[in-house]
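**Q** no sequence for this one, just the structure:
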């Protein structure tokens, strides 16, 4: 991942950390949440009431907002029966109802915006009196995301990410690696275009968020109500702030372009502060601000974004100004060792923060290979490995054109004249071969005078890196808009529990629930006695309870499927939450045993 100076250690570190993550995921995989999910309602789904309630309450797994969405209650004919504006208090939405409503079936339909800026919608029904429960899906008719908006929003994010890499990374490369580049007209235009792309991407993302949340088309991007809803949200304010900071940074760079000189210390400090604001406002939206530890996740994402900008911005600067036909070898030899150190640090930061983000958003190897988010992440990883290969080609060119051979006990090896790799132990001035290193550098300095005649192979390899990096940015934009794997993976339950009685353990029960999602599930139950043989009890009872939502106990109807084996095909789980499956067994007239297990449903 270090464009011209990639070393084997970052690649090895990437693989080691990935393997460690897989092992950690196997060991710690369990319930987790990210996207907002409905966990309880009052009245409950399918409830039958004696009187019409004064309000309907919905509670989610994380803080939500209505934004451009809605929360409504409809009568049996589809007419609205709610009154006033719904109230949002953290993770709870309350919808007041009109008075004097008749006894009939009612449908609650909602489309809210979760903390990570994505819309979450659904519907459920309850009935007052003895009437028939309405079909919530048929009455609600909730709109899906417009397909054009679904494509345009990731495209706007990609534009912003690409601009971020160029607009921040190129000036950083000039300041850290190539001071002479401040005089390059091509580099100046590239940086200005990059910062303009950041601002344009922010504005487009802001405009598209309203239709995205509302399920509307492109024709509503300038709808005043949608603009006001987005502008009043933290997502909208942060996004616009990013665009304004990018324009401010472009303005601060103008004096430097005019005098074609590096910034003074005070100017560099000001540029760093504004660039840090652009990075932070990029990190402080989407998945990092939702779920557990949002401050920590935002900080990790900010480091990831900054490292990405340093690395890809260096690639852009190399292509635009430094790696060109007739390039001066001395100029190359002066910039490349600095770039080596910067890029090596950037790749290390990318690897570490990328692994941390993956553990938070994916959670387990099973989610990695069974969710859309996981497969997109694997594709991104494959492209990163391709980048390592392309960077290796660049490294070989640098060794061949700017490197020298130096003696080493037991043989000879090739190194770059500009300390392309880190100095190994024993390479210092006081070492035995320190004089050889000094001589090698002196010869390299002689070689550096004049121009490198053929940089075409180097340009091609850097161009490949840049092209693959563009695809990585596009995948990153899609990942931002994809529900995290943790939020979409349902893990079937398969557990064996000891049966407890007043006298202690007495046999065991094996339970499996598949797929452990809201709706119809299949339960298999196997009963064993103390000797491990399949047992046939006098009485068997299974119940489902969601204590936090005060649902249950719900009786589960079992059908015998063989000796010691029962099945509940179509066992209904009303909604998401942490459910308790309890088993009560009476083995004989005097022995009663119980067992229970908690499992997540999402």
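**A** Yep, it's here. This one's a predicted model, so the numbers in the text were calculated from it and none came from an experiment. Residues are numbered from 1 along each chain as shown.

**Q** Please make it C-alpha for all contacts and neighbour counts, starting now.
**A** Will do.

**Q** same for the helix or strand residue 252 falls within, what does it pack against?
**A** Assigned by DSSP states H and E, residue 252 falls within helix 234-259. Helix 234-259 sits against helix 185-214, helix 224-231, helix 265-283, with contacts defined as 3 or more CA pairs under 8 Å, 6 or more residues apart in numbering; DSSP states H and E.

**Q** which parts of the last one are buried?
**A** To tie it back to what came earlier, the one meant is helix 265-283. Neighbour-count burial for helix 265-283 flags 271, 274, 275, 276, 277, 278, 279, 280, 281, 282, 283 (criterion: 16 or more other CA atoms under 10 Å).

**Q** Likewise for the first one?
**A** Residues 187-188, 190-214 are the ones in helix 185-214 that count as buried (16+ other CA under 10 Å).

**Q** so where do the helices sit in this protein?
**A** 8-28, 136-140, 147-176, 185-214, 224-231, 234-259, 265-283, 294-317, 329-361, 365-368, 372-402, 434-448, 456-480, 485-488 (DSSP state H).

**Q** Tell me which other helices or strands the last one touches.
**A** Spelled out, that is helix 485-488. helix 365-368, helix 372-402.

**Q** Contacts for that helix, please.
**A** Residues from elsewhere that reach helix 485-488, judged by CA atoms under 8 Å, 6 or more residues apart in numbering: 32-35, 361-363, 367-368, 371-374, 602.

**Q** mind redoing it with 6 Å?
**A** Outside of helix 485-488, the residues that reach it under the criterion CA atoms under 6 Å, 6 or more residues apart in numbering are 33, 34, 35, 361, 362, 363, 367, 371, 373.

**Q** ditto for the fifth one
**A** Residues from elsewhere that reach helix 224-231, judged by CA under 6 Å, 6+ apart: 67, 68, 210, 236, 237.

**Q** For the residues you listed, give me a markdown table that also has distance to residue 154.
**A** As requested, the contacts of helix 224-231 are arranged in a markdown table below (distance: CA to CA, whole Å):
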| residue | distance to residue 154 |
| --- | --- |
| 67 | 20 |
| 68 | 19 |
| 210 | 14 |
| 236 | 16 |
| 237 | 19 |
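
**Q** Can you tell me which of the residues you listed are buried?
**A** Neighbour counting by 16+ other CA under 10 Å classes 67, 68, 210, 236 among those as buried.

**Q** another one to put next to it:
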């Protein structure tokens, strides 16, 4: 090689060496220096904006900065603004309620290097996440849940469901008949005869069903506990006080029969209100809205059930008056079914973080079955209404079909109002044995937005020694565009006896709301040994 040809190659080599060996350029990718609010900060009120600062200029027109709530929804649609030096981004925020929020950034540095990450901050004292454990009545008075396995079915379970079916039938029938006292004022003689014959029987049915319902549920709740705890159940829990109110209203129904229409309507509203305040709706926020929706749902059901019962009774007593009542009933039933569907949809969307949850629990399966039956009721009601509008008497076949669908719906209600609408979270326990490393990961209680406890245990061969560094990263599998959340592990000494011959153990822990929202997550554990060899293990889990 001549000097003339070798010189350019030598110069090129020197330039490349300078390029790749210069600490000021080759490894100077932008890094996050600080953020406002800081990772894992606990604030008394929401910040006006989120700001992130980097050590080098970034491409402000590329990438994203988002703040997500505990449902993984963006809290603002505004775009972040870059600082004058192009080293920072600022995203203005609306007023934030109490909760756990995720800051997610994904940017590109000036040298084209992508950078992403996520962290959480907390505003106020957010309420605990709602899952199956939220519907455990034992927690209200300090007991541990100990009922039969929800997955098992026995004759006791069958009796419980039959009692609940009879109770809801009596509740809606009694309330519905009372409401129709105000809704229908025609046919005084025929209607009064029907009411005189049936209303007293309905009130007896309600009182008996309520007493058996409370007895069965209280006995199940107190199984294995001292009799003295019954006073605690009925005096210190909202459900127990609701049961007392239910029995009082059932007894009061007898003298109410002799009073006017307005008093009857108030009694019916009180009866449905007590049931609304004792159901699933009271667990969710905003409580006033969910309870109101449940009340409207129950009232619509009562109008339909009570009206259908009166129509069948009038059919036997006076066909002509049955035809007149059928006209009023068909209109009210149509409105009731529409309200049932609307309130049912809104409540389902409120209870369920995602419609996928309908397929995770028996509650979802029951709801889908109920929805199908309600849609059939809508079809039957439309056929009945068409006959009535033509001036024909209601078809007995259609009324029987409507009655059968009503029984199916009430049976489903008796079951699915007893079980949790949400799956239960269980702690994450993962252990893997390997020739070069053993690993344990524990996350408890594994609730989204809660201060979960994270434990990582690593065993490396004695000749390798203790790990130099251990990193735990959580990645959302539902929102893969989000950066990973680093859990700030700290070493600690655990007195748990778990040793393996020829291995050295290192223990790490952290606590905080590092699972900010429900969904599928991937836990990535990166273990660096003393010679900078890295081993990576991943484990996928779900939180509801």
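**A** Sure thing, it's come through. Model, not experiment: these values are computed from the prediction.

**Q** Farthest pair within the contacts of helix 224-231 of the first structure?
**A** 68 and 237 (14.7 Å; CA to CA).

**Q** burial count for residue 235 of the first structure?
**A** Neighbour count of residue 235 of the first structure, defined by other CA atoms under 10 Å: 21.

**Q** Can you find the partner of it in the second structure?
**A** Under the alignment (TM-score structural alignment), residue 235 of the first structure pairs with residue 239 in the second structure.

**Q** just residue 211 of the first structure next, same as before
**A** Going residue by residue (TM-score structural alignment), residue 211 of the first structure aligns to residue 219.

**Q** Look up how far residue 336 of the second structure lies from that match.
**A** Going from residue 219 of the second structure to residue 336 of the second structure by CA to CA, to the nearest Å gives 35 Å.

**Q** Likewise for residue 155 of the second structure?
**A** Counting by CA to CA, the gap from residue 155 of the second structure to residue 336 of the second structure is 35 Å.

**Q** Tell me which of these two has more neighbours.
**A** residue 336 (24 against 8).

**Q** What's the more buried one aligned with over in the first structure?
**A** Using TM-score structural alignment, residue 336 of the second structure sits opposite residue 346 in the first structure.

**Q** got the helices and strands packed on helix 234-259 of the first structure as a markdown table, with distance to residue 302 of the first structure columns?
**A** Listed next are these as a markdown table, based on distance: least, CA to CA, whole Å:
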| stretch | distance to residue 302 of the first structure |
| --- | --- |
| helix 185-214 | 16 |
| helix 224-231 | 23 |
| helix 265-283 | 5 |
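
**Q** if we can go back for a sec, next, count neighbours for the residue lying closest to the match of residue 235 of the first structure once chain neighbours are set aside.
**A** Excluding its sequence neighbours, the residue lying closest to residue 239 of the second structure (CA to CA, 6 or more residues apart in numbering) is residue 278, at 5.6 Å. Each residue near residue 278 of the second structure was counted by other CA under 10 Å, and the total is 17.

**Q** do the same with residue 504 of the first structure
**A** Residue 504 of the first structure has 10 nearby residues by other CA under 10 Å.

**Q** so how far is residue 526 of the first structure from it?
**A** Residue 504 of the first structure is 20 Å from residue 526 of the first structure, by CA to CA.

**Q** same question, residue 316 of the first structure
**A** 63 Å.

**Q** Repeat that for residue 243 of the first structure.
**A** 60 Å.

**Q** Between the two, point out the one with more neighbours.
**A** Set residue 243 of the first structure next to residue 526 and count neighbours by other CA under 10 Å: residue 243 wins out with 24 against 20.

**Q** My guess is that one contacts residue 199. True?
**A** Yes. Contact criterion CA atoms under 6 Å: residue 243 of the first structure and residue 199 qualify, at 3.9 Å.

**Q** with the buried ones among the contacts of helix 224-231 of the first structure in mind, which one is nearest to residue 41 of the first structure?
**A** Looking across these and measuring by CA to CA, the closest to residue 41 of the first structure is residue 67, at 20.4 Å.

**Q** Find the nearest non-adjacent residue to that closest one, please.
**A** Ranked by CA to CA, 6+ apart and with sequence neighbours excluded, the top spatial neighbour of residue 67 of the first structure is residue 229, at 4.8 Å.

**Q** Count the residues that sit near residue 399 of the second structure.
**A** With other CA under 10 Å as criterion, residue 399 of the second structure counts 18.

**Q** Now check the first structure for the residue matching it.
**A** So residue 399 of the second structure corresponds to residue 462, using TM-score structural alignment.

**Q** how much space between that match and residue 456 of the first structure?
**A** From residue 462 of the first structure to residue 456 of the first structure the distance is 10 Å (CA to CA).

**Q** Please apply the same query to residue 337 of the first structure.
**A** Counting by CA to CA - residue 337 of the first structure and residue 456 of the first structure are separated by 20 Å.

**Q** With residue 396 of the first structure instead?
**A** 13 Å.

**Q** Appreciated, that's everything.
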